[in-house]
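**Q** What follows is a predicted protein model with its sequence.
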Amino acid sequence: MADKRGMSYRKRVEDINRIYDRYARSGLSNREIWRRYIYPAYWISERTFYNIMNATAGLETPVVASDMPSLFDFADENPEKEDTDE
């Protein structure tokens, strides 16, 4: 089953997991990590935080900034007919 969520969701999941991994090793509880580091940055509820942590299993490939589309990617989609010498 394909994931129907967009790239911004995938990037947010990766960012939240990166923050979690950084502070989980220090011995902080999940609630403390959410309260100190996740909530101030992303304004998500604790329940959403746990859902995002579970969503990690569905993401096989990591998201990098170069995967995100840019406005420049769409600039030449409909190029106008160039003037030609006839």
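**A** On my side now, so go ahead.
**Q** can we go C-alpha only for contacts and neighbour counts from here?
**A** Will do.
**Q** contacting residues around stretch 11-18?
**A** With contacts defined as CA atoms under 8 Å, 6 or more residues apart in numbering, stretch 11-18 is touched by 38, 52, 53, 55, 56, 62, 63, 64.
**Q** Return the distance of the second one relative to residue 66.
**A** Meaning residue 52. Distance of residue 52 to residue 66, computed by CA to CA, to the nearest Å: 22 Å.
**Q** Pull the distance from the host helix or strand of residue 22 to the chain's centre.
**A** Take DSSP states H and E as the rule and residue 22 turns out to sit in helix 7-24. Centre-to-centre, helix 7-24 and its host chain are 7 Å apart (CA atoms, centre = their mean, to the nearest Å).
**Q** Below is an additional structure, to be compared with the one above:
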Amino acid sequence: MRKHRKIVGRSYLYRVDDIIRIYDEHSRSGLSNREILRRHIWPKYHICEKTFYNIINASAEPRIIEGLKSINTQLSLF
């Protein structure tokens, strides 16, 4: 049986990138994950705690890492 690779959309990659950026920015200040979610991520993205942890875990998957690299290295015309 062949395993299907799930296609990751650009909007999902941008959201993961921004949530990880916000999390990294505030995790060094000593706030708990729940407080970071409530104070800084929820007002912008309105995601639940389970979704937050899924995004944190997804950021370590190879297909997400490849997608984030391609977004950051993509050339623009202007």
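**A** Received, thanks. None of these values were measured; they are calculated from a predicted model.
**Q** one step back: so which of the contacts of stretch 11-18 of the first structure is the most crowded?
**A** residue 38 (21 neighbours; other CA atoms under 10 Å).
**Q** Per the alignment, it pairs with which residue of the second structure?
**A** Structural alignment (TM-score structural alignment) places residue 38 of the first structure against residue 41 in the second structure.
**Q** my guess is its match meets residue 24, correct?
**A** No - here residue 41 of the second structure does not reach residue 24: they are 11.6 Å apart, not a contact under CA atoms under 8 Å.
**Q** Give the equivalent position in the second structure for residue 8 of the first structure.
**A** By TM-score structural alignment, residue 8 of the first structure lines up with residue 11.
**Q** burial count for that match?
**A** Look at residue 11 of the second structure: counted by other CA under 10 Å, it has 9 neighbours.
**Q** now swap in the one 10 residues further on and tell me
**A** The tally of other residues near residue 21 of the second structure (other CA under 10 Å) stands at 11.
**Q** how close does it sit to residue 34 of the second structure?
**A** For residue 21 of the second structure, the distance to residue 34 of the second structure equals 16 Å [CA to CA].
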